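**Q** build the 3D model from these lines:
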Amino acid sequence: MITFFSLFNFSTITSYACSCAGPNTVEEELEQSSVVFSGKVVEIVDENKNKFKQSSADRLAVIFEVEEYWKGLNQKQITVYTERSSVSCGYEFNLNAEYLVYAHEANGALNVNRCSRTTPLVTAEEDISELEKGEKPIEQISNVNKGENHIPTENSTNNNKIYIILLILGLLIVGIYILRRIRK
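**A** The predicted structure is shown next:
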């Protein structure tokens, strides 16, 4: 019995880094993407930047000033989300650099990963020639949660629930205290 349970304690855990099957063609990537645009990175928002504990899977919000788009949103500014590191399949964008971006929508957010054809604009000649002429954006809308630099996460939703529960408990304790004072 002891030998049987010890097998579980000494077993190894296998984990895999990001692995891509290979790049799609420009046509396939355009078809599969929700948004395709070229633009300049104007801001990178990292909510965990100053936290002691960080993960390669932390999400970053990357805000682009859009120059041209081929599919999706007709906006001058677009925010996409990616993981902090390429180890977690995140695309490592640089501030003030220009990119051709292929983004996929999931849970109401535009996401980019290193397995897509997203690339610096200076190396995107093949894609640009296949995509042909795009359109210039005209709408002045930002999709960064109504102007706030906040990355939606499960933790922020859970934190809000905890605050609401603590507020209700606090009000309940104050109510009980007041009732006891009135009865005396």
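**Q** please make it C-alpha for all contacts and neighbour counts, starting now.
**A** Noted.
**Q** quick one, longest strand in this structure?
**A** strand 59-71 (DSSP state E).
**Q** what's the following helix or strand after that strand?
**A** Beyond strand 59-71 in the direction of the C-terminus, DSSP states H and E gives the next helix or strand as strand 77-83.
**Q** which parts of this protein are helices?
**A** Remark: helices assigned in the chain by DSSP state H are 2-9, 26-32, 125-131, 154-183.
**Q** in the last one, what's buried?
**A** For helix 154-183, the buried set under the neighbour-count rule, 16 or more other C-alpha atoms under 10 Å, is empty.
**Q** and that helix, what does it pack onto?
**A** If you count contacts as 3 or more C-alpha pairs under 8 Å, 6 or more residues apart in numbering; DSSP states H and E, helix 154-183 packs onto no helix or strand.
**Q** relative to residue 80, which of the helices of the chain is closest?
**A** Nearest of these to residue 80, taken as C-alpha to C-alpha: helix 26-32 at 16.1 Å.
**Q** packing partners of that closest one?
**A** Applying 3+ C-alpha pairs under 8 Å, 6+ apart, one finds that helix 26-32 contacts strand 98-106, helix 125-131.
**Q** let me have the ones you listed in TSV, extended by mean neighbour count and distance to residue 69.
**A** Compiled in TSV, the helices and strands packed on helix 26-32 are given as follows (neighbours: other C-alpha atoms under 10 Å; distance: least, C-alpha to C-alpha, whole Å):
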stretch	mean neighbour count	distance to residue 69
strand 98-106	21	9
helix 125-131	13	10
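**Q** ok, which of the ones you listed comes nearest residue 45?
**A** Across the helices and strands packed on helix 26-32, closest to residue 45 is strand 98-106 (C-alpha to C-alpha), at 16.9 Å.
**Q** also this sequence, please, to line up against the first:
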Amino acid sequence: MSRFLRASILLLLLASCGSGNFSAPRDLDNACSIVRERPRYYSAMKATERKWGIPVHVQMATIHQESKFIGDAKTPHKFALGIIPLGRQSSAYGYSQALDGTWEEYQKEQRRGSARRDRIDDATDFMGWYMDQTEKGLGISKWDARAHYLAYHEGRTGYARGTYNDKPWLLAVSQKVADRADLYRSQLASCRR
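**A** Below is the predicted model of the structure:
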């Protein structure tokens, strides 16, 4: 076998191992369609539900709002004077849009140093961990998608202070998350798995 052929095969093998499908499912308004198209998503969310008690529909609605199910989602860039790039709005990344510091806290506390924000299993486990702590610290029901989204967005300290009350846009977004969670819940109850 020629060196060129061996190098080509090695390159193809490496490229296939490192690449991921980070695109969104086709129909984000239909939980059954998401489950059919990406059964791994559902498996990851069911595992998180079993481990942390966070219902699948709450996870799905939060991921929809945070990343639209795009595994390598990043926040937009900031610009000075409309043209000078200043970097991203935050370090949020992946399905769950976890910030660097919170992700590192999760990795350390859960002893999951190899966990990655662009892997659905790790992202949903992170979300379950975070929401479980939110329930314990703030008493928010694991079924309350609206309140969990507010605490997820503002952080638990911000939620406890009520910082979201000064953000009408965020209150509207949290209601959309709650409405989507209800939609996903009813859809999941009716679709075949």
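**Q** can you calculate the TM-score here?
**A** Once superposed, the chains reach a TM-score of 0.28 (TM-score structural alignment, normalised by the length of structure 1), with 89 aligned residues with a C-alpha RMSD of 5.5 Å.
**Q** mind putting the helices of structure 1 into a markdown table with distance to residue 67 of structure 1?
**A** Output for these, formatted as a markdown table (distance: least, C-alpha to C-alpha, whole Å):
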| stretch | distance to residue 67 of structure 1 |
| --- | --- |
| helix 2-9 | 55 |
| helix 26-32 | 17 |
| helix 125-131 | 13 |
| helix 154-183 | 32 |
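**Q** ok, which of those helices comes nearest residue 61 of structure 1?
**A** Residue 61 of structure 1 lies closest, by C-alpha to C-alpha, to one member of those: helix 154-183, at 14.8 Å.
**Q** which parts of structure 2 are helices?
**A** 3-18, 31-37, 39-52, 56-67, 100-110, 120-138, 145-161, 168-190.
**Q** most tightly surrounded among those?
**A** Comparing these by mean neighbour count (mean count of other C-alpha atoms under 10 Å), helix 56-67 ranks first with a mean of 24.
**Q** angle of that helix against helix 39-52?
**A** Angle, helix 56-67 of structure 2 to helix 39-52, by axes from the mean of the first three to the mean of the last three C-alpha atoms, to 10 degrees: 120 degrees.
**Q** what packs against helix 56-67 of structure 2?
**A** So helix 56-67 of structure 2, by 3+ C-alpha pairs under 8 Å, 6+ apart, packs with helix 39-52, helix 120-138, helix 145-161, helix 168-190.
**Q** for those helices, which one sits closest to residue 103 of structure 2?
**A** Closest to residue 103 of structure 2 of the helices and strands packed on helix 56-67 of structure 2 is helix 120-138 (C-alpha to C-alpha; 7.6 Å).
**Q** show me what contacts the closest residue to residue 180 of structure 2 other than its chain neighbours?
**A** Nearest residue to residue 180 of structure 2, sequence neighbours excluded (C-alpha to C-alpha, 6 or more residues apart in numbering): residue 61, at 5.7 Å. Residues near residue 61 of structure 2 by C-alpha atoms under 8 Å, 6 or more residues apart in numbering: 145, 177-178, 180-181, 184.
**Q** what about the closest residue in space to residue 79 of structure 1 that isn't next to it in sequence, neighbour count?
**A** Nearest non-adjacent residue to residue 79 of structure 1, counting by C-alpha to C-alpha, 6+ apart: residue 63, 4.3 Å away. Look at residue 63 of structure 1: counted by other C-alpha atoms under 10 Å, it has 23 neighbours.
**Q** residue 63 of structure 1 touches residue 80, doesn't it?
**A** Yes - under the criterion of C-alpha atoms under 8 Å, residue 63 of structure 1 makes contact with residue 80 at 6.5 Å.
**Q** which residues do these two both contact?
**A** What both residue 63 of structure 1 and residue 80 touch, as defined by C-alpha under 8 Å, 6+ apart, is an empty set.
**Q** residue 80 of structure 1 and residue 106 touch, don't they?
**A** No - contact criterion C-alpha under 8 Å: residue 80 of structure 1 and residue 106 do not qualify, at 10.9 Å.
**Q** out of the helices and strands packed on helix 26-32 of structure 1, nearest to residue 162 of structure 1?
**A** With C-alpha to C-alpha, the closest approach to residue 162 of structure 1 among the helices and strands packed on helix 26-32 of structure 1 belongs to strand 98-106: 25.7 Å.
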